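1. need a 3D model of the following:
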Amino acid sequence: MSFKSLGLSEALVKAVSAQGYDTPTPIQAKSIPPVLEGKDVLASAQTGTGKTAGFTLPMLQLLSQQQPLRKRPVRALILTPTRELAAQVHKNVKDYSQFLDLRSTVIFGGVNQKPQVSKLKNGVDVLIATPGRLIDLNNQGLLSLSEVEILVLDEADRMLDMGFLRDIKKIMGLIPKQRQTLLFSATFSKDIRKLANEFQNNPVSVESTPENTTVEAIEQQVYRVAKEKKTGLLIKLISEGNWEQILVFTRTKHGANKLVKKLEAAKISAAAIHGNKSQAARTKALAGFKSGQVNVLVATDIASRGLDIPLLPYVVNFEIPNVSEDYVHRIGRTGRAGASGLAVSLVSADETVFLRDIEKLIGEKLPVEILEGFEPDPNASTKPFNPQKRGRKPRHNSRSGNHNARPSKSNANKSRR
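-> All right, here's what the predicted structure looks like:
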């Protein structure tokens, strides 16, 4: 099978080839034809499966088949949950449309809006946006969505997790009811199906892999360890294993900062990326990680979405997630494009229940190891960590954990995860 056989134009096939791709991935092969037919699509695709091209390629073809309007109103809108993912999707759109007469731009919070507004005024066919900045600019009368023909909700499950449902509904009210709606999610959860039923018209459902399965190329390893010994164990694994380019996950922003300081004290170059970091700091940290100047990138779940790190060899769950699906998202950062990868989880007594839930979700028992000197505390409680007691709001509250939207004054100084 080739991209041309899927019905893509010569210009798009040429652009894809220029990026080094010649064979469609399963999600691309399944999603491109129905999108080209103008159908709504509900797709389940995990990180690293090539999902972005699955909707950008056919979307660009549909737009290019029409003569561009003189003022170039926004005809395609792609919503993403995070700045990093928005920037990455925009890069893909630019790469794939290089031989087409189409304009695109990206807007997100955390940076000056003036350059973004300037590009919008010049006219764009494709707009990639985070919900918060999109609504802000619309409220200021700086953009119009009245001509949108194609709407894409990318990583829709994460947008719901981050409390964007109210924003999504508001945006839906700003665009024409007669449109093509593409919804991409890592899972077909009840909330996702409810969203699809509300905003899509007889969508074609496609899946790249069975729901919630993990990539076979990823080796998974669990280390049972006392909570206070996790940092020491991580340093040992990195140093003695000569690990390079490690993405480490923590639950909180404070935890990420704290871990970076301890790693740097052990002469391991590290940087943190999370919602409290400025966009410039996040961009610098990611650039340093990609170039090898930074060996360890410590991230929270929200900030990690959209990170484009090819052939990432190591993912470490310094703290395993209390939402099992997040484990699949995290380890999906490695083992891409047929390459092997190692996903390591450091599990303390209070995370026992979370580990059991993860194993139930992925349908396999993970290998467990205990290293001498880093044994788990036999007297530690196995009562699970409770985010509610730490001031965390429920995941589905509006704007909960949303670092692209502006918090209310009463919550502005509270720690967000």
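2. from now on I want contacts and neighbour counts done on CA atoms only, so please keep to that.
-> Noted.
3. quick one: the strands in the stretch 101-250 of the chain?
-> Per DSSP state E, counting those that start in this stretch, the stretch 101-250 of the chain carries strands over the ranges 104-107, 126-129, 150-153, 180-185, 204-207, 218-224, 246-249.
4. gap between the longest one and the chain center?
-> So that's strand 218-224. Counting by C-alpha atoms, centre = their mean, to the nearest Å, strand 218-224 is centred 22 Å from the centre of its parent chain.
5. to compare against the first, here's the next sequence to fold:
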Amino acid sequence: MDFSEFNFESSLQEGLDAMGFEQPTPIQEKAIPVILKQRDLIACAQTGTGKTAAFILPVLNKISKSGKTTLNTLILAPTRELAIQIDQQIQGFAYFLGISSIPIYGGGDGIVWEQQKKALELGAEIVVATPGRLIALLAGGKMDLSTLEHLILDEADRMLDMGFSDDILKIVNYLPKNRQTILFSATMPPKIRQFSMKLLQNPEEITIALGKTATGVTQAFYSVYDEQKEALVKHILSQKEYEAVIIFASTKEKVKSIFKILRKGFDVEAFHSDLEQVEREKIMSDFKNKSIKILVGTDIISRGIDVVGIELVINYDTPNDPEDYVHRVGRTARADMEGEAITFVNPKDQYKFRRIEELIGMEVNQMPLPEGFEKGPEYSRNGFSKKNKPSFKQKNHSKSKFKRKPHPKSSHQKERNETKNNQSETSQKPSSSKFSNRKNVID
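-> Alright, predicted model coming up:
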């Protein structure tokens, strides 16, 4: 089907045509009719499937058809980055509609706080908020939610993991009981289903590609000792002039450490919670514009950021939760493009990686360490390796200067080609121009 079959208002359809939207993704095709029917909905879809547009478009259509200018929709998101992104997408879709939205989030200074309060006083049809900041505004009597018709929870599993369940329930107490509630989640553990029973009434359920990584991702891993990770990440980044790379680490302290290691030879920035909001926005803007090539961060950037053309994701640390792996890898190969995902697996994290393989339903290809590296630990899919850890000796890298020049005939490039062949990826590496040909997936 195509978007015209949803019978959207002409002004909204005009915007979709202008943005090049032709055919809906599976989650859009299934969720949009349910939302248009005013039914409560639980939808489970991984990142990169177009789920944000799946709930924004029908809501915009209903607001446009009603002609009302009062507050109509509240969207809750776990992080300020996701709240800002959703707000930006609403502005894009609503360009021809005259519908306004306001992002409400914490982390800014007093000026940001005053700007948010003033924007609420001027009015908007849609508010996109993080739970903590919204609670503060509600407690101060700065919002009237009596006209609200839609409550949308995006990344609900993440909000519960971050401890927002009590805040969400407090917010719900301010809302009209007669409303439509829509819950989107990337995973559907029992706690989400139990929580949804407190908010939704007789909801329909939709599940799309739960726990699967995008087909365009070439996945591989190295079995390494922690002492080898520093040289290995430098080696990988020195093999090609990457335009966009994300390196995920387990803690903000590790993020800062990797940044210090790489900044001498690469165009890199660190993204973590210790940065001021204005700094975080500047870094994310520069990364989207490709003026920063490499971004190092925690799982705070594994969900919600919408950057086209990320060629490589490196898991410097194996994620604790298998679902987090899916979200990290989901930063690349978006909109039916191609990308690479490489994970460093140390001996103590082997069981975590086996759980990841179970979730995604495939065995990820192991790559041999490049020439000049001491042999890494033995990787076992049947249990922990009992081989004693050898003394670490790094050959030919202690005085190396890693320069970002392409090496088309390098051993690492050959390894990546072998990985692509093993995963039935026969297409050639896309050129940088391909990343500008964005399709209709917005998440």
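6. got a TM-score for the pair?
-> The TM-score (TM-score structural alignment, normalised by the length of structure 1) is 0.87; 376 aligned residues with a C-alpha RMSD of 1.5 Å.
7. if we can go back for a sec, of all the strands of the stretch 101-250 of structure 1, which one is nearest G54 of structure 1?
-> Across the strands of the stretch 101-250 of structure 1, G54 of structure 1 has its closest neighbour in strand 180-185 (9.5 Å, C-alpha to C-alpha).
8. can you classify the aligned partner of R356 of structure 1 in structure 2 as helix, strand or coil?
-> When structure 2 is aligned by TM-score structural alignment, R356 of structure 1 is paired with R354. Three-state call for R354 of structure 2 (DSSP: H, G, I helix; E, B strand; the rest coil): helix.
9. same check on the one 4 residues further on?
-> State at E358 of structure 2, reduced to three classes by three-state DSSP: helix.
10. what's the neighbour count on it?
-> 13 (other C-alpha atoms under 10 Å).
11. quick one: it and K352 of structure 2, what's the gap?
-> According to C-alpha to C-alpha, to the nearest Å, E358 of structure 2 and K352 of structure 2 sit 10 Å apart.
12. returning to that earlier point: in TSV: the strands of the stretch 101-250 of structure 1, plus distance to Q19 of structure 1.
-> Listed next are the strands of the stretch 101-250 of structure 1 as TSV, based on distance: least, C-alpha to C-alpha, whole Å:
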stretch	distance to Q19 of structure 1
strand 104-107	18
strand 126-129	20
strand 150-153	23
strand 180-185	22
strand 204-207	24
strand 218-224	25
strand 246-249	25
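13. E325 of structure 1 maps to what in structure 2?
-> Checking with TM-score structural alignment, E325 of structure 1 has E323 as its match.
14. residues in contact with its match?
-> Contacts for E323 of structure 2 (C-alpha atoms under 8 Å, 6 or more residues apart in numbering) come out as 187, 211, 356, 359.
15. correct me if wrong: the last one contacts G211.
-> Read that as L359 of structure 2. Yes - look at L359 of structure 2 against G211 with C-alpha atoms under 8 Å: they come within range, at 5.9 Å.
16. these two: who's more crowded?
-> Neighbour totals were compared for L359 of structure 2 and G211, and G211 leads with 22 against 17 (other C-alpha under 10 Å).
17. skipping adjacent residues, who's closest to L36 of structure 1 in space?
-> Using C-alpha to C-alpha, 6 or more residues apart in numbering and skipping the chain neighbours, the partner closest in space to L36 of structure 1 is P58 (5.4 Å).
18. now for whichever strand or helix holds the one you found, which elements pack on it?
-> Assigned by DSSP states H and E, P58 of structure 1 belongs to helix 51-64. For helix 51-64 of structure 1, the packing partners by 3 or more C-alpha pairs under 8 Å, 6 or more residues apart in numbering; DSSP states H and E come out as helix 26-36, helix 83-96.
19. please report the distance of the match of E325 of structure 1 from L359 of structure 2.
-> 8 Å.
20. what is in contact with the two at once?
-> Joint contacts of E323 of structure 2 and L359 (C-alpha under 8 Å, 6+ apart) are G211.
21. contacting residues for I273 of structure 1?
-> By C-alpha under 8 Å, 6+ apart, the residues touching I273 of structure 1 are 256, 281-282, 285-286, 297-300, 303-304.
22. and those residues as CSV, adding neighbour count and distance to A380 of structure 1?
-> Listed next are the contacts of I273 of structure 1 as CSV, based on neighbours: other C-alpha atoms under 10 Å; distance: C-alpha to C-alpha, whole Å:
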residue, neighbour count, distance to A380 of structure 1
A256, 22, 23
A281, 15, 37
R282, 20, 36
A285, 21, 36
L286, 20, 36
L297, 24, 29
V298, 28, 26
A299, 24, 27
T300, 22, 25
A303, 24, 31
S304, 23, 30
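23. any chance of the residues you listed in JSON lines, with secondary structure and distance to L77 of structure 1 too?
-> What follows is those, written out as JSON lines (DSSP: H, G, I helix; E, B strand; the rest coil; distance: C-alpha to C-alpha, whole Å):
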{"residue": "A256", "secondary structure": "helix", "distance to L77 of structure 1": "33"}
{"residue": "A281", "secondary structure": "helix", "distance to L77 of structure 1": "27"}
{"residue": "R282", "secondary structure": "helix", "distance to L77 of structure 1": "25"}
{"residue": "A285", "secondary structure": "helix", "distance to L77 of structure 1": "28"}
{"residue": "L286", "secondary structure": "helix", "distance to L77 of structure 1": "26"}
{"residue": "L297", "secondary structure": "strand", "distance to L77 of structure 1": "31"}
{"residue": "V298", "secondary structure": "strand", "distance to L77 of structure 1": "31"}
{"residue": "A299", "secondary structure": "strand", "distance to L77 of structure 1": "28"}
{"residue": "T300", "secondary structure": "coil", "distance to L77 of structure 1": "27"}
{"residue": "A303", "secondary structure": "helix", "distance to L77 of structure 1": "22"}
{"residue": "S304", "secondary structure": "helix", "distance to L77 of structure 1": "22"}
